[in-house]
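1. Need a 3D model of the following:
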Amino acid sequence: MKKYTFIALIFLNAFCGYGQEKKLKSADKNYDQYAYVDAIKTYERLADKGYKSEDLFKKLGDSYYFNSDYENAAKWYGELFTMNPSPEAEYYYRYAQSLKSKGETDKADKILAEFNSLYKNDSRGKLYRQNGNYLDQIKANSGRYQIEDAGINSKYSDYGSFVYDNKIYFASARDTGNFTKRIHKWTGEYFTNIYNAAIDSQNGTASKVNKFKPLNSKFNESSLVFTKDGNTVYFTRNNFLNGKKGKNESDATLVKLYRANLVNGKWTNITTLPFTSDDYSTAHPALSSDEKTLYFASDMPGTIGQSDIYKVSINGNSYGTPENLGKEINTEGKETFPYVTSENEIYFASDGHPGLGGLDVFVGQLDSNGVVSNIQNLGSDINSPKDDFAYIIDTATRRGYFSSNRDGGQGSDDIYKFLETRRLKCTQELNGVITDAATGAVLPEAKVTLYENQAIKKSVLSNSEGQYRFDVECGKTYSVRAEKQEYATKEVLVTIGNASGKTSLPIALDKSVCKVTVGDDLGKCFGIKMIYFDLDKSDITAAAALDLAKILDVLSQNPTMKLDIRSYTDSRASREYNKALSDRRAKATISWLVKNGVSKNRLTGKGYGETALVNRCSDGVQCSEEEHQQNRRSEFIITGV
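-> Okay, the predicted model is just below:
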């Protein structure tokens, strides 16, 4: 697959006319210089004549693997394993990936199991062990797309699309029509340039393809991203600027990220980004929604695998220090072609996470600190046994594009357009009606609050018909609290199903029958028997805060009410210790209420330890846990109204 020019992140300048060297030394030289097309020819001639060696089989397998010819890669890796059943770790993984691409999943999984047992610290093996049912997960994530040819493909490699201003931009190795044909010896195809085509904003249908000349050079360009205002573009190019070609110590020209500016209608000021280098590659730029962060792929120092995904902050025309996104997303394999959406999802291609073979497309969730979680394979619509990558999506229309060298395409890589018909992130609508339990009358303007793990997710007021609704995630358990003046507050637990749809949760409220006066325990109105604390601690927990919020609400609605807060323990500790602990807890309760807006002069309280037991469970008496719990209680005694 021709995108390996930018996935393996390496480049070699080459022209037509292949040498016919037959000696192994010449083949090794071609291999070392990434001229895989020539290396294959020579190595196979040697193999046909009966020459065998581990090194030969490794290099033949790799030459095909790096060009995404997995069938032939599997053939030569098979010869390697016949000669040496225990080669280095990377060959276990490449052989398994090649077998999966051929459809030999069972054999591939067996190789991966051996790989994991021998190389326990390799994250790829760990991921397969932790996701033993990965094929079931992929199946569950499939059937969500309508996919078509994008209408811009040629018989050559076409890949890496980006849409801006109703045009699709992409890289292509198609014949440019020049008299001099520049051939890349890694792939055997022409060098890539950037092209574009106008597209229909409704269905993605493309018109005539044109070369995007302002950014193209005589070497490779690919994968670009525009800023929203269209005045800046980031793109990938071989290390070539102002007619000069940069090289590393091995005399190889790598790839770099470049930036250009639109000035008076012309693209100018083409410069390399300051964190690039002649000694490592940077490629495939993607911007965060706020355009303050640039994501990219690189094999720079600190890379975990063959290529990792990085991010760097953008501060006007300056940039921060690149940061590796970490082991949550990056493996010892290849992670590349990032794309970040306005919903803080990061799509990327990887051969290190469990997939169908070759590169698969995955999606993860980015938190506010840039940490990636909940990584999932997109399923067998987007992914295939071959290489699938460069996925982009419009989050509003759910339309987008991706690249693949799957069977049935026009060239070695092709661009496909898609419509996502079902979100991978399973969501539901949680709705219901708030009513009077006795009469069935709807209750408008009831406060309805959604909690997850004791944390407030959202609060709404029921509408004129008593209705409320929340967007929730499938498979999660929530608590819904309904409150209305003159009614007793009610909380209901609900577990959302595992499929998209709706869950109905009607809530009927009882009229408040708790008429309190001085001397009454306000906590009894809400069934609050105790404010829970962690063992041996006096900090207010999230669970305790839920009950205290009920007390807070009553105090807010009754601004002259005063409370005496009393905390009690059971007898299982010394009297002195229990007295001190209960006193700290009473004071912590008062502090929480004051912090949340209650005037301190409305509250008193202290701890009474085990001095007012409600049953027989004093020191030395054998009691059940339930009996002891009756003594561990909190009281909210009304001292003024």
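2. contacts and neighbour counts: CA atoms only from here.
-> Fine.
3. contact partners of stretch 216-235?
-> Stretch 216-235 is contacted by residues 13, 160-162, 164, 169-172, 191-194, 215, 236-238, 240, 257-263, 283-287, 291 when judged by CA atoms under 8 Å, 6 or more residues apart in numbering.
4. Start and end of that stretch, how far apart?
-> With CA to CA, to the nearest Å as the measure, stretch 216-235 spans 10 Å from end to end.
5. What residues sit buried inside that stretch?
-> In terms of neighbour count (16 or more other CA atoms under 10 Å), stretch 216-235 has its buried residues at 216-217, 219-227, 232-235.
6. farthest pair in those?
-> 219 and 227 (24.3 Å; CA to CA).
7. I'd like the next helix or strand past the longest helix along the chain.
-> Criterion DSSP state H: the longest helix present in the chain is helix 575-595. Per DSSP states H and E, the first helix or strand lying C-terminal to helix 575-595 is strand 603-609.
8. Please name every helix or strand in contact with that following strand.
-> With contacts taken as 3 or more CA pairs under 8 Å, 6 or more residues apart in numbering; DSSP states H and E, strand 603-609 sits against strand 562-568, helix 575-595.
9. One more, so I can put them side by side:
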Amino acid sequence: MKHFTHTSISLLLLLITMATLLGCGADKNLKKGEKYLAIGEYYDAATQFKQAYTKTSTKEKAKRGDIALKIAYCNERINSTQKAQAAYANAIRYGRATAADRLSYARQLLRNGSYKQAGEQFAIVLDSINAGDYPTPTKKGNTNTLDANTAKTLAQNGLIAAQKAPEWKKQGSRYKVKRMDVFNSRRDDYSPVLAGDQYETLYFTSTRNDAQGNELSGITGAKPADIFMSEKDDKGNWSKPEAVTGGLNTDYDEGACALSPDQHTMYLTQCTSDPSYPRYAQIVTSARANAAWGKPSELKITGDTLSSYAHPAVSPDGMWLYFVSDMPGGMGGMDIWRARITPAGLGGVENLGAPINTPGNEMFPTFRPNGDLYFSSDGHPGMGGLDIFIASVGKDGKYHLEHPGYPLNSQGDDFGMTFEGVHNRGFFSSSRNDGRGWDHIYSFENPEIIQSVKGWVYEQDGYELPSALVYLVGSDGTNEKLSVKGDGSFEKVLKPGTDYIFLATCKGFLNHKEELSIGHPDDSNEHVLQFPLASITAPVLIDNIFYDFDKATLRPESQASLDELVKLLNENPNVTIELSSHCDYKGSAEYNKLLSQRRAESVVEYLSNKGISRDRLSPVGYGKEKPKTIRKKLTEKYNWLKENDVLTEEFIKKLDKDKQDICNQLNRRTEFIVLRTTYGMFDKDGNLKKSNNETTKKSSSSNENGKKNEDFDFYVE
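-> The predicted model follows:
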């Protein structure tokens, strides 16, 4: 029998005591970790589990392996890929990893770009499933939550990704990607959204230190996310990002925002906190008033309060809200859903189904103005993490998917696209090349050949008309109604080999039509169209009308303006107008009146010779009886004039000589005002005439050979 000295016995007791204390400490950390995990605070949970792992003896392999799985799961949820990967490797080393855990490990390897190792692990998972050794799913909150069929689909797609990703990276694509440090911080910066009539504002989500609130999030270990914005100046330089003011941001998490087509409503994700209850993301809305975003209010999508609703996106026509949710009825993980937007609220909710959704996670939907849906997925074969996919609707009415390849996609998370109008350029977010898993904002551009139109609708001698509508018809069957932005502009991608007609309309103004024929060019081209609308209630200047000196004879250079008036009258066949000619105060009143009358009649004669019925035209010579009244737009050119100034003889003679000459020139003008808008609409008995189609307006266009195309119908509501 071996004898122990007093010192050795004391040392042994000390070691036993320390082991006991460490074991107790580990259990205490485990308990805290489970509490944090239950309410979704993955960062805090991972911290506690890591401490428990450190305090657990290496001889307790099973316990260390089980704790490692918890560490892996928590880090996986917060995109800390390298830590999750290392923890899964420890669990496998200690013999505690199931096939389901290996599947998660393989997906982490894929996110890290370790394609060969990932392929080996996916193969092991598939062998286990085929042998019937895949575990039965356990309750939510643990890692093993997938059934065998779901796991098999994910493993098969993962194996395809591991095999193809190196080749995709080698092949590359036409995309050009650049990290935008002007927007980025040392924390998460993601989900950019371009806004403004000229895309001069960028909203995005950030957990940087400037975010609101004083506490760090137990979910991510960073500040709760806020919405930030940056603005571009006239030279194309972006400003330092600042948090959006006006009540939009709170001490909670706000992020992944989207705008309605009129940019008056913001949809965004919000996660509130509760110390004893799981957090479920919800979608809230904020209204913009006086250039400021108001306090968010909850948007009720369904009555389900135990599911998350996040990542809103509005379809280009403003009719559908797309979002992400894990509610029952999906295909697994997070799915993309949509709900119809109505004046009374959201309509029925529907899952987009296959081929978009998979047993994995489909997230961050967004739209390109042409209607293509962009989203991110870790369920489809990709390069690792979330990959961006493009879903376009084919002639069969079904979605068809495209993987845009590298470098738009990488082994990290790639998501949150935003487009600069119709062009295939803009910004997105990615966690590539960041060992801590933080997301950052990148620019992208794909120099594809695009034919597009940009139009401007405005008062003929005034400002833009944001309330206007533009009806578009094409020889390919296109028939659409386009909304106009705040600056009176609109944009649309056009199809090569197609003839188009555009009809601009606005209440209180005459219609204006433009035609455009698109060939098959080799380069991108943006066609610019102008739509100056003539007022129904105010006099409209006919610019660039010239007469021989002291005569009523029209000069040849007047033809272009008069031909535009002919076009306008043909586009508005139910309108009659008064054509008026005006002179300055020089000369006798009687002589000026006679001269102006003859000049007005000369214009009528020209219009009549061009096919406009004389009974639609009333020539009047006012001489100097009606001096010009200044409208606001003209004060921008002549800042010494004020709106509603009347250029009377008395007013003009108080001015300097140069200014007198300008005012006299402004008074010498030819104008028209609309008298009636019902010409030819009634029969001799005063009854409204019946047309073949009372809801359409017919127009026709000519191609380059002068041949008439078939009539296009404008369906005007």
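10. Drop anything exposed from the contacts of stretch 216-235 of structure 1.
-> Buried members of those, scored by 16+ other CA under 10 Å, are 13, 160-162, 164, 169-172, 191-194, 215, 236-238, 240, 257-261, 283-287.
11. So which of these belong to strands?
-> Taking DSSP state E as the definition of strands, these contribute 160-162, 164, 169-172, 193-194, 236-238, 240, 257-261, 283-287.
12. Tell me where the stretch 1-150 of structure 1 has strands.
-> Residue ranges of the strands in the stretch 1-150 of structure 1, as given by DSSP state E, counting those that start in this stretch, are 145-149.
13. Tell me where it has helices.
-> 4-7, 24-32, 36-48, 54-65, 70-83, 89-101, 105-118, 123-130, 134-140 (DSSP state H, counting those that start in this stretch).
14. how about those helices in CSV, adding distance to residue 562 of structure 1 and mean neighbour count?
-> Shown next, in CSV, are these (distance: least, CA to CA, whole Å; neighbours: other CA atoms under 10 Å):
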stretch, distance to residue 562 of structure 1, mean neighbour count
helix 4-7, 69, 23
helix 24-32, 83, 17
helix 36-48, 84, 19
helix 54-65, 77, 22
helix 70-83, 77, 20
helix 89-101, 70, 24
helix 105-118, 65, 18
helix 123-130, 56, 19
helix 134-140, 56, 16
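15. got TSV for these, with distance to residue 447 of structure 1 too?
-> Below are those laid out as TSV (distance: least, CA to CA, whole Å):
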stretch	distance to residue 447 of structure 1
helix 4-7	53
helix 24-32	70
helix 36-48	68
helix 54-65	60
helix 70-83	60
helix 89-101	54
helix 105-118	53
helix 123-130	43
helix 134-140	37
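16. what's the counterpart of residue 403 of structure 1 in structure 2?
-> Applying TM-score structural alignment, one finds that residue 403 of structure 1 aligns to residue 429 in structure 2.
17. Check the mean deviation of the helix or strand containing its match from structure 1.
-> For residue 429 of structure 2, the element it lies in under DSSP H and E is strand 425-430. Aligned to structure 1 and superposed, strand 425-430 of structure 2 gives a mean residue distance of 1.3 Å (mean CA distance after the TM-score superposition for structure 1).
18. and the very next helix or strand once past that strand, which stretch of structure 1?
-> Using DSSP H and E, the next helix or strand after strand 425-430 of structure 2 towards the C-terminus is strand 440-445. Under TM-score structural alignment, strand 440-445 of structure 2 corresponds to residues 414-419 of structure 1.
19. Repeat that for stretch 70-79 of structure 2.
-> Taking TM-score structural alignment as the measure, structure 1 aligns residues 59-68 with stretch 70-79 of structure 2.
20. which one is residue 40 of structure 2 nearest to, not counting chain neighbours?
-> Closest residue to residue 40 of structure 2 apart from its sequence neighbours, by CA to CA, 6 or more residues apart in numbering: residue 278 at 5.8 Å.
21. Let me know the distance separating whatever residue of structure 1 lines up with the one you found from residue 297 of structure 1.
-> The alignment partner of residue 278 of structure 2 in structure 1, by TM-score structural alignment, is residue 252. From residue 252 of structure 1 across to residue 297 of structure 1, the span is 19 Å (CA to CA).
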